[in-house]
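In: No sequence on hand, only this structure:
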């Protein structure tokens, strides 16, 4: 959570965790005066690539109103901080 800088528990639900990650990203973008439409590049890190379809579904919902979907890479990481399932790094043009 960007307000508290604490991890929001999602009880192992990868879709819910992805929604929270994107909600956090949205808050940071908003603070910079941007929206999802300003995002040009994302790197998605997953603890297990078998979660790709679930993450992709939520990711697609988030960027559905963007005029152009940002370019994206998705990789499996051996370990993510605090045992999360999803981490998303983005670049936005302001």
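Out: Here it is on my side, so go on. Nothing here was measured: the structure is a model prediction, and the numbers come from that model.

In: From here on, just use CA atoms for contacts and neighbour counts.
Out: Noted.

In: All the strands of this protein, in order from the start?
Out: In the chain, the strands defined using DSSP state E lie at 39-46, 71-76, 86-92.

In: Could you say which of the ones you listed is packed most deeply?
Out: Comparing those by mean neighbour count (mean count of other CA atoms under 10 Å), strand 39-46 comes out on top with a mean of 19.

In: follow-up on the earlier one: now for the strands of the chain, which one comes closest to residue 31?
Out: strand 86-92 (12.5 Å; CA to CA).

In: In JSON lines, list the strands of the chain along with distance to residue 57.
Out: As requested, these are exported to JSON lines (distance: least, CA to CA, whole Å):
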{"stretch": "strand 39-46", "distance to residue 57": "13"}
{"stretch": "strand 71-76", "distance to residue 57": "14"}
{"stretch": "strand 86-92", "distance to residue 57": "13"}
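
In: alright, now check it against this:
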């Protein structure tokens, strides 16, 4: 097992790794829309989702892989009525990926730091 860490994303807000590699699988911890430069949560749903995807890309790159390697996405929304808006941003993020990952989207009461969305992914090295 090896830890994957980059300083191009915010440091974890708790005692956990940004990502861990085990037997060719990369498990990325859930990301909320924190801007790594300011250390603050981005304002607004769309801005948070876009920041999350930037942060995920940075971690994937540090692991030596890309969006193409994502096999599963778990999404947590504090407002399930944002599902359609989420799908529009999500579709753009994965537009060049041939095989779209499996996914689950769950409505939750609240997330750390008042975030509106949290996304975690599992990827595999090909």
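Out: Sure thing, it's come through. Just so we're clear, the structure is a prediction, and the values are computed from it rather than from any experiment.

In: Got a TM-score for the two of them?
Out: Superposed pair, TM-score by TM-score structural alignment, normalised by the length of the first structure: 0.90. Supporting alignment: 93 aligned residues with a CA RMSD of 1.6 Å.

In: ok so, going back, go through the strands of the first structure and name the closest to residue 32 of the first structure.
Out: Across the strands of the first structure, closest to residue 32 of the first structure is strand 86-92 (CA to CA), at 9.8 Å.

In: Kindly name the residues of the second structure that line up with the closest one.
Out: With TM-score structural alignment applied, strand 86-92 of the first structure matches the range 117-123 in the second structure.

In: ok, average deviation of the matching stretch from the first structure?
Out: Following the fit onto the first structure, the mean deviation recorded for stretch 117-123 of the second structure is 0.5 Å by mean CA distance after the TM-score superposition for the first structure.

In: which residues sit against that stretch?
Out: Stretch 117-123 of the second structure has contacts (CA atoms under 8 Å, 6 or more residues apart in numbering) with 25-33, 45, 48-49, 52, 69-78, 111.

In: cool, and stretch 38-46 of the first structure?
Out: With CA under 8 Å, 6+ apart, stretch 38-46 of the first structure has contacts from 52, 69-77, 80, 85-94.

In: buried set for stretch 54-70 of the first structure?
Out: Residues of stretch 54-70 of the first structure classed as buried by neighbour count (16 or more other CA atoms under 10 Å): 55, 58, 59, 62, 63, 69, 70.
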